[in-house]
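> heads up, no residue letters with this:
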């Protein structure tokens, strides 16, 4: 029963990520698009963690941690690029 609930939760997170993609495309400014991209990355990490519980896979947690670190660094890089820093 819990596997079904976790799977539905992952599907719901995926639908929310698709809605966030609409904000990524239609964002009025570049910072809005970066925030939408960061939110999509966070949702992708959450999906990985939920699916790691469903499939009982520790490797997916490791991949999610690495993806979170890369997402954080890329968000910092994009913010610095927009700010005009070198």
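That came through, no problem. In this text the structure is predicted, and so the values were computed from the model without any measurement.
> From now on I want contacts and neighbour counts done on CA atoms only, so please keep to that.
Fine.
> Can you give me every residue that contacts the residue most central in space within the chain?
With distances taken as Cα atoms, centre = their mean, residue 41 lies nearest the centre of the chain, 1.9 Å away. Contact analysis of residue 41 by Cα atoms under 8 Å, 6 or more residues apart in numbering lists 68, 71.
> One more to weigh against that first structure:
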């Protein structure tokens, strides 16, 4: 039963990631592309967590936490670069 639920979740998250890739490529504005990239990172975290549930391994959850930290820092740095022109002051 859990395998079926994980497979459905992987298909749904992959469809969401494909839609995010479309928004990333065809975004009308740079801010739309930043939001699409941030949402794509969230989808990647979800895929890693679902894989951790499917394989019953806690290592995947730690990898998901690392992706979350790196994704947050990259989004903040990119937004700061777009607003001010530099990242480090």
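Good, I have the coordinates. Model, not experiment: these values are computed from the prediction.
> what about the residue nearest to the centre of the first structure, distance to residue 9 of the first structure?
Residue 41 of the first structure sits at a distance of 17 Å from residue 9 of the first structure (criterion: Cα to Cα, to the nearest Å).
> again with residue 39 of the first structure
Residue 39 of the first structure is 17 Å from residue 9 of the first structure, by Cα to Cα.
> counterpart of residue 83 of the second structure in the first structure?
By TM-score structural alignment, residue 83 of the second structure lines up with residue 83 in the first structure.
> now the one helix or strand residue 4 of the first structure maps to, how far from the centre of its chain.
Element membership for residue 4 of the first structure (DSSP states H and E) is helix 2-26. Averaged C-alpha coordinates place helix 2-26 of the first structure at 10 Å from its chain's average position (Cα atoms, centre = their mean, to the nearest Å).
> Superposed on the second structure, what's the mean shift for whichever helix or strand comes after it?
Counting by DSSP H and E, the element after helix 2-26 of the first structure in chain order, helix or strand, is helix 30-55. Superposing on the second structure and averaging over aligned pairs (mean Cα distance after the TM-score superposition for the first structure), helix 30-55 of the first structure comes out at 0.5 Å.
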